[in-house]
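# Let me see the structure of the following:
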Amino acid sequence: MRDARILVVDDEKEIRDLIEIYLKNEGFHVLHAQDGVEALHILSQQDVDLLILDVMMPRMDGIQACLKIREAKHMPILMLSAKSQDLDKIHGLSTGADDYMTKPFNPLELVARVKSQLRRYLLLNNAKSPTQDHDEIEIGELLINTSTHEVHVGEREVKLTPTEFSILELLARHRGMVFSAERIYERVWEEPFYQSDNTVMVHVRKIREKIEENTRAPRYIKTVWGVGYKIES
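Here you go, the predicted structure:
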């Protein structure tokens, strides 16, 4: 995980420099961009393992940039924003971000979240080695290959972010078991869950939009009201 390339996108130089100090102390290679336009240019020229993306920026903000990046890239995206309302967080995650932190933030917490996201992403990439045996989970027309991190519904390939895949794999490996949002968060993010956090709900909604024919009557990920989520056997 050391030497991973991280692109920090923020129009405030002081924040970019602060983040760089903490990331470099952990052995990461840090790239800078001051807005979404510059970030897209860098991503077209260089490989990046993780993106830290501010929401409020000139020319192209973080929301627009995230939507554009997700058309072709699947690396983890961690959003930063001065907006702390739940609706702002839901909106950010709905555009394809894997995680969301509000400003001002604790740099050590930011580093911890970066490491958590990178573990999943690098595991995903390393798992795509052709020498590994396939490990497939099949549920109806849903096929999950945990070796290559590929998902198909029938003949259609579904592109999931590393976080989305981790949630789907967790539920699929424990079919019939109900997982609360708290338990999913602590298993996937590997950090304590906070009462007001809507992160899991947003990610489950995004997964359903990708794998379900009818999100109002989901075939795979079921909601157990007041308890959590499950995939039935």
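# okay, CA-based contacts and neighbour counts for the rest of this
Noted.
# Look up how far residue 164 lies from the residue nearest the centre of the chain.
The residue lying closest to the centre of the chain (C-alpha atoms, centre = their mean) is residue 98, at 2.4 Å. Applying C-alpha to C-alpha, to the nearest Å, the value for residue 98 to residue 164 is 8 Å.
# Need the overlap of contacts for these two.
Common contacts of residue 98 and residue 164 (C-alpha atoms under 8 Å, 6 or more residues apart in numbering): none found.
# you'd agree the residue nearest to the centre of the chain is up against residue 161?
Yes. Counting by C-alpha atoms under 8 Å, residue 161 is a contact partner of residue 98 at 7.4 Å.
# what touches both of the two?
With C-alpha under 8 Å, 6+ apart, residue 98 and residue 161 have common neighbours residue 76.
# Identify the residues contacting residue 196.
Contacts of residue 196 (C-alpha under 8 Å, 6+ apart): none.
# let me redo that: residue 197
residue 86.
# where exactly do the helices run in the chain?
Applying DSSP state H to the chain gives helices spanning 13-25, 36-45, 62-69, 86-94, 107-126, 162-173, 181-188, 199-211.
# which residues are contacting the third one?
This means helix 62-69. 35-37, 39-40, 53-56, 77, 79, 92, 95-97.
# Show me what counts as buried in that helix.
62, 63, 65, 66, 69 (16 or more other C-alpha atoms under 10 Å).
# again with the longest one
Along helix 107-126, the positions that meet the burial threshold by neighbour count (16+ other C-alpha under 10 Å) are 110, 111, 113, 114, 115, 116, 117, 118, 120, 121, 124.
# So which elements touch it?
For helix 107-126, the packing partners by 3 or more C-alpha pairs under 8 Å, 6 or more residues apart in numbering; DSSP states H and E come out as helix 13-25, helix 162-173.
# Highest mean neighbour count out of the ones you listed?
The highest mean neighbour count among those, using mean count of other C-alpha atoms under 10 Å, belongs to helix 162-173: a mean of 20.
# quick check: angle from that one to helix 181-188?
110 degrees (axes from the mean of the first three to the mean of the last three C-alpha atoms, to 10 degrees).
# and helix 162-173, what other elements does it pack with?
helix 107-126, helix 181-188, helix 199-211, strand 228-231.
# Now show me the structure for the sequence below, then we'll compare the two:
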Amino acid sequence: TPVIMLTGSELDRVLGLELGADDYLPKPFNDRELVARIRAILRRSHWSEQQQSSDNGSPTLEVDALSLNPGRQEASFDGQTLELTGTEFTLLYLLAQHLGQVVSREHLSQEVLGKRLTPFDRAIDMHISNLRRKLPERKDGHPWFKTLRGRGYLMVSAS
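Next up, the predicted model:
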């Protein structure tokens, strides 16, 4: 179920994103922007439902012991299913598709959240933070992601 938070508190926005909210709007908000964000989330949700119902052979990606099945929106590590939100899975899958390549925050925001990145928007950063917390430690001890300041994020492989 997609979740959009409407809040005036920056701490509430951060907490909401950490707890799995898909997006937020600061109060006061523009009605047209709220409608646009709802439509964007519904588009992503519709895409997710299509992927889940069709399971049309979209490639399962393997990154070390991490397996990502887009048809079922399921991530597992060493055979153990990981509890990820739809947004976190989509973000992780997109980064895995670009393994070893820098993906800009702008591109991630557009593709994963369906919205343009604004100067103080930390939604992608919060979802990356959630993924870092939820993904098990790699056997080689290396991080899953590197942050390249001013450029974006990079998912790295041990091999």
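# sorry, back to before: closest one of the buried residues of helix 62-69 of the first structure to residue 45 of the first structure?
Closest approach between the buried residues of helix 62-69 of the first structure and residue 45 of the first structure, by C-alpha to C-alpha: residue 69, at 13.3 Å.
# aligned partner of the closest one in the second structure?
Taking TM-score structural alignment, residue 69 of the first structure has no aligned residue in the second structure.
# Please report the distance of residue 69 of the first structure from residue 50 of the first structure.
12 Å.
# Counterpart of residue 103 of the second structure over in the first structure?
Per TM-score structural alignment, residue 103 of the second structure is aligned with residue 179.
# whoops, I mixed them up, residue 19 of the second structure
Residue 19 of the second structure maps onto residue 95 in the first structure, by TM-score structural alignment.
# Nearest spatial neighbour of that match, chain-adjacent residues omitted?
Excluding the flanking residues, the one nearest residue 95 of the first structure by C-alpha to C-alpha, 6 or more residues apart in numbering is residue 67, at 5.7 Å.
# Would you reformat the helices and strands packed on helix 107-126 of the first structure as TSV and include distance to residue 196 of the first structure?
Converted to TSV, these look like this (distance: least, C-alpha to C-alpha, whole Å):
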stretch	distance to residue 196 of the first structure
helix 13-25	26
helix 162-173	19
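# For residue 190 of the first structure, find the nearest of the ones you listed.
helix 162-173 (11.7 Å).
# so who does the alignment partner in the first structure of residue 137 of the second structure touch?
Alignment note (TM-score structural alignment): residue 137 of the second structure maps to residue 213 of the first structure. Residue 213 of the first structure is in contact with residue 219, counting by C-alpha under 8 Å, 6+ apart.
# please redo it, this time with the cut-off set to 10 Å
153, 219, 220 (C-alpha atoms under 10 Å, 6 or more residues apart in numbering).
# with the residues you listed in mind, which one is nearest to residue 130 of the first structure?
Once C-alpha to C-alpha is applied, the member of these that ends up nearest residue 130 of the first structure is residue 153, at 22.0 Å.
# Tell me which residue of the second structure lines up with that closest one.
Match for residue 153 of the first structure (TM-score structural alignment): residue 77.
# Roughly how far does the spatially closest residue to its match that is not a sequence neighbour sit from residue 105 of the second structure?
Spatial nearest neighbour of residue 77 of the second structure, excluding adjacent residues (C-alpha to C-alpha, 6+ apart): residue 66 at 4.5 Å. Distance of residue 66 of the second structure to residue 105 of the second structure, computed by C-alpha to C-alpha: 23 Å.
# Residue 206 of the first structure and residue 164 of the first structure, how far apart?
8 Å.
# what do those two both touch?
96, 200.
# Could you find the closest non-adjacent residue to the spatially most distant residue from the centre of the second structure?
Distance from the C-alpha centroid of the second structure peaks at residue 28, with 25.9 Å (C-alpha atoms, centre = their mean). Closest residue in space to residue 28 of the second structure, ignoring its immediate chain neighbours: residue 8 at 7.3 Å, by C-alpha to C-alpha, 6+ apart.
# Then residue 61 of the second structure?
Per C-alpha to C-alpha, 6+ apart, closest to residue 61 of the second structure is residue 68, 5.1 Å.
# go on, residue 16 of the second structure?
residue 5 is the one closest to residue 16 of the second structure (C-alpha to C-alpha, 6+ apart), at 7.2 Å.
# returning to what we had before: the first structure: which residue goes with the residue farthest from the centre of the second structure?
By TM-score structural alignment, residue 28 of the second structure lines up with residue 104.
# related to what we said a few turns ago, what's the counterpart of the residue nearest to residue 77 of the second structure in the first structure?
Counting by TM-score structural alignment, the partner of residue 66 of the second structure is residue 142.
# wait, the match of residue 28 of the second structure sits on residue 18?
No. With contact defined as C-alpha atoms under 10 Å, residue 104 of the first structure does not reach residue 18; the gap is 11.9 Å.
# right, and residue 146 of the second structure touches residue 125 too?
No. Between residue 146 of the second structure and residue 125 there is no contact under C-alpha under 10 Å: 11.8 Å.
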